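Student: Next come a sequence and a model predicted from it.
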Amino acid sequence: MINAGDTAWVLASAALVMLMTPGLAFFYGGMVRSKSVLNMLMMNFICLAVIGVLWTLFGYSWAFGNDAFGGLVGGNEFAGLGKTIGHFVGVAVTGPPAVAWPGPDALPATAFVMFQLMFAIITPALISGAIADRVKFWSWTLFVVVWGAIVYFPVAHWVFAFDGFTGADSHGGWIANTLKAEDFAGGTAVHINAGAAGLALAIVLGRRKGWPRDPMRPHNLPYVLLGASLLWFGWYGFNAGSALSAGDLAGVAFTNTTVATCAAVLGWLLVEQFRDGKPTTLGAASGAVAGLVAITPACGFVNPLGGIAIGLIAGAVCALAVGIKFKFGFDDSLDVVGVHLVGGIIGTLLIGFFGTKSVNSAALGEDGLFYGGGFTQLGRQAIAAGSVMVYSFVMAFIIGTIIKKTIGFRVDEEAEVTGIDEGEHAETAYDFSSVGGRASAGLGQHAIGGDKVAANATASVTKEG
């Protein structure tokens, strides 16, 4: 039977995850310079349009269809979203392996399709922060098309497609079913995947003009904090929604998402205080995102104390990791590598320490090291993280290089220096000329008023005379 409450929760969670992409746009948009903010917003917004169409045509099928091409990707049985309307996922099946979620009740397939679409949208959007300030819009759009098709859809199949989930005879991806690595909501498929691709593109495209000599400070910190807050809000759909039912596991994931993020903010700010002498707004926002990233794979497998530990470690380590780019000389504009790649690796590996079946008895993996499980699960987590990282890096490097050598990936120097917003979109976020004009007009009004007062005084004296 269809559980109306579970269906409503999954649809609401899909809407929350959709909100994360505009939230990410504000988070990244506030961190770039004022002359680049519209381009950054558009780089995120176009992912909604592009991936939404690809997902419908073949993306969902490649991610959740039966194994094809030796298990690299799913088949075409759901192309055009065929066999989804009026069909269901999650129906209990007989025999092993057990399905980790959503429990005994089925979901309308379309609800699950839309929920997973939002994951597919935000993953390439995350990459955009690594190459901010210097990318042609249509070249970026082409990259999203190709990378989504040959990287995200296959990796989603490896991580999220469980045997028996879309049908009694369905066969899913190797990371979930053969390796039995645990990733509740996308530490590997989303964050390590995006972070590795961001690193590859930062290397392919090279440094921004003036980096690292020029400071290139965030132009709008309130935007950054607003974006981080929207991400935090939407992340409850990302993590708790991945339980796919409105039950105890969703509550656990919601709780862990909260406490880990809180701890990560504190971890990042403490590093700033001891290292720099001041806690910053940018640090608080970045710490929150680092905690959200790290708890994503673990939120359904650890208890709240484990969640706090993961968040605290991620906040502190990611605060230190953002300096890696200066040491190695790659221009990761908005610290996608330091936050998403490093944070995703931390969260994925720490399941091997803090994971416990007492939280999720349906988990396919083993207990973590701290709960008597030995190193087995830690090894599985490391293989999953390393495999996704290498595959995404290599493919993104190849795709980026081909685009660079053919249609060109980077804007010309003049557009980069004078303003990519105007060069790529014929728009600016802020009308500085009118601000100046209004200031001049205001001064003019004061001058006119002064002349008028003087004229009145002269007339009065003349009249009295």
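Tutor: Right, received. Where do you want to start? Numbers count the residues shown, from 1 in each chain.
Student: Only C-alpha atoms from now on, for both contacts and neighbour counts.
Tutor: OK.
Student: which element follows the helix or strand Met20 falls within toward the C-terminus?
Tutor: Following DSSP states H and E, one finds Met20 within helix 4-31. Heading C-terminal from helix 4-31, the first helix or strand you meet, by DSSP H and E, is helix 37-54.
Student: so the residue lying closest to Asp183 once chain neighbours are set aside is in which element?
Tutor: Once flanking residues are discounted, Asp183 sits nearest to Pro297: 4.3 Å by Cα to Cα, 6 or more residues apart in numbering. Using DSSP H and E, Pro297 sits in no helix or strand.
Student: Do I have it right that Pro297 meets Ala189?
Tutor: No: counting by Cα atoms under 8 Å, Pro297 stays clear of Ala189, with 9.4 Å between them.
Student: what about the nearest residue to Ala284 once chain neighbours are set aside, which helix or strand?
Tutor: Sequence neighbours aside, Val265 is the residue nearest to Ala284 in space, at 5.4 Å (criterion: Cα to Cα, 6+ apart). With the criterion set as DSSP H and E, the secondary-structure element containing Val265 is helix 248-276.
Student: could you say what helices and strands that helix packs with?
Tutor: Using 3 or more Cα pairs under 8 Å, 6 or more residues apart in numbering; DSSP states H and E, the elements in contact with helix 248-276 are helix 221-239, helix 281-295, helix 304-321.
Student: center of the protein - which residue?
Tutor: Averaging the C-alpha coordinates of the chain gives a centre point, and the residue nearest to it by Cα atoms, centre = their mean is Leu126 (4.3 Å).
Student: From Glu416, how far off is the residue nearest to Asp183?
Tutor: Computed as Cα to Cα, to the nearest Å, the Pro297 to Glu416 distance reads 37 Å.
Student: dropping in the other structure now:
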Amino acid sequence: MNAADTAWIIVATALVLFMTLPGLALFYGGLVRARNVLSVFMQCFGIACLMSILWLVAGYSIAFGDGNAYWGGLGKAFLSGVDEETMAGNIPEVLFFAFQMTFAIITPALIVGAYVERIRFGFVMLFSALWMLICYAPVAHWVWGGGLLAGGEGALFAEGVNDFAGGIVVHQTAGIAALIVAAFLGGRRDKGKPPHNPGMVMIGAAMLWVGWFGFNGGSELAANGSAAMALTVTHLSAATASLTWILWERIRYGKTSLVGLVTGTIAGLASITPASGSVGPVEALIIGGVAGILCQELCGIVKNTLNIDDTLDVFAVHGVGGMFGIIMLAVFGYADWTAQLGGLAVVGIWTIVTTTVIVLVAKAVFPIRVSEEDEHTGLDLTSHGERAYDMSS
């Protein structure tokens, strides 16, 4: 065991959990209307709890067990054969389990942004559980667990997909799943209201930014110069995308918004994620600079051209950002074009098929959408019996 590596990954694990709780919850919560903010908190917190248990039961084993090229099997279910002395490289395997658990938490939690303000809580929990086990965990095995897309003998592509921290595994899968769930749900009855608390959005985005240092820097699984570079390029991409987003806003609309600024931050973070283990500072500036404009344009395409109410732009920001970062690795010569594009295609098809089936199964058990009256009243009161604010004051 390397003590420095172990200490850093303990910190990184806490940082990645911090991204979901409270970072993502606050970011999404501020973007919805006041009558739905607690429902967003409830969904993020409930998903975090349920994914933690399911990762222990089977998710970790499916992703990182010693199975075959397609899945890891159930040999490590309930951490069978793993104790405090078992190692994963230079760190305890139980710590590697915990670090990867935080990724399994945030990936289905990202999808929340697509369906807020109109979905039933029971459906959210069942869908998230099935999706993490059936869609996310196998993809994690293919890319990070030595499986189908990892390269080498028996893999689809000899070079293997280069996805350092989750452009495909996290952001592409969550983005595509978000689009599918939103399409099944249909749009909100009233799409015209602005975010109820832009300040809360900024606070959540700031927490995500800080937590992302653990997400990308921790993916090196070591306390070394490569981790330091991953952290540095992550920051530079986020900063650049923030500025290009509001510059493009200014050109198009004549104003720059706080929500736009911090949404650009998230676009830059998602885009650098797969490339953060390979690129240098100048390449990070390029990735972030393009991402701030590209992801903003995709927001309009999804809503106006595809006519899908992906409420908080999960596909445009996370999905497109992650896929863009995967492609830029090939552009800069850090990955094989065939492997990168092939990986995107394989995982894209897998995500579309599995997510569609899971939605159909879950909605057969729980109705997917709340009633029109409940949507008008707000999910905080109708689904959870609470209010975030005293409306009478």
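Tutor: Yep, it's here. Given the structure is predicted, the values throughout are model-derived calculations rather than measurements.
Student: Any idea what the TM-score comes out to?
Tutor: Laid over one another, the chains give 0.96 as their TM-score (TM-score structural alignment, normalised by the length of the second structure), with 384 aligned residues with a Cα RMSD of 1.1 Å.
Student: Asp67 of the first structure and Trp158 of the first structure, how far apart?
Tutor: Plainly put, Asp67 of the first structure is 9 Å away from Trp158 of the first structure if you go by Cα to Cα.
Student: Next: Val435 of the first structure.
Tutor: Taking Cα to Cα, one finds Val435 of the first structure at 53 Å from Trp158 of the first structure.
Student: Equivalent analysis for Thr255 of the first structure, please.
Tutor: Distance of Thr255 of the first structure to Trp158 of the first structure, given as Cα to Cα: 27 Å.
Student: More neighbours: which of those two?
Tutor: Under the criterion of other Cα atoms under 10 Å, the comparison of Thr255 of the first structure against Trp158 puts Trp158 first, with 29 against 19.
Student: Tell me who's in contact with the more buried one.
Tutor: Applying Cα atoms under 8 Å, 6 or more residues apart in numbering, we find Trp158 of the first structure in contact with 63, 72-73, 172-176.
Student: can you check Ala12 of the second structure too?
Tutor: Applying Cα under 8 Å, 6+ apart, the residues contacting Ala12 of the second structure are 99, 211, 213-215, 217-218.
Student: swap in Leu56 of the second structure?
Tutor: By Cα under 8 Å, 6+ apart, the contact set of Leu56 of the second structure is 77-79.
Student: Looking at Pro297 and Glu416 of the first structure, which one has more neighbours?
Tutor: Comparing Pro297 of the first structure with Glu416 by neighbour count (other Cα under 10 Å), the higher total belongs to Pro297, at 29 against 21.
Student: which residue lines up with that one in the second structure?
Tutor: Aligned by TM-score structural alignment, Pro297 of the first structure pairs with Pro274 of the second structure.
Student: what's the distance between its match and Gly151 of the second structure?
Tutor: From Pro274 of the second structure over to Gly151 of the second structure the distance is 16 Å, taken as Cα to Cα.
Student: again, but for Ala177 of the second structure
Tutor: Taking Cα to Cα, one finds Ala177 of the second structure at 26 Å from Gly151 of the second structure.
Student: could the contacts of Ala12 of the second structure be laid out in JSON lines, adding distance to Gly385 of the second structure and neighbour count?
Tutor: Formatted as JSON lines, those follow (distance: Cα to Cα, whole Å; neighbours: other Cα atoms under 10 Å):
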{"residue": "Phe99", "distance to Gly385 of the second structure": "34", "neighbour count": "25"}
{"residue": "Gly211", "distance to Gly385 of the second structure": "31", "neighbour count": "22"}
{"residue": "Phe213", "distance to Gly385 of the second structure": "37", "neighbour count": "24"}
{"residue": "Gly214", "distance to Gly385 of the second structure": "36", "neighbour count": "27"}
{"residue": "Phe215", "distance to Gly385 of the second structure": "35", "neighbour count": "30"}
{"residue": "Gly217", "distance to Gly385 of the second structure": "40", "neighbour count": "31"}
{"residue": "Gly218", "distance to Gly385 of the second structure": "39", "neighbour count": "26"}
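Student: Redo those residues as JSON lines? Include distance to Ala4 of the second structure.
Tutor: Below are the contacts of Ala12 of the second structure laid out as JSON lines (distance: Cα to Cα, whole Å):
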{"residue": "Phe99", "distance to Ala4 of the second structure": "16"}
{"residue": "Gly211", "distance to Ala4 of the second structure": "19"}
{"residue": "Phe213", "distance to Ala4 of the second structure": "17"}
{"residue": "Gly214", "distance to Ala4 of the second structure": "15"}
{"residue": "Phe215", "distance to Ala4 of the second structure": "17"}
{"residue": "Gly217", "distance to Ala4 of the second structure": "14"}
{"residue": "Gly218", "distance to Ala4 of the second structure": "12"}
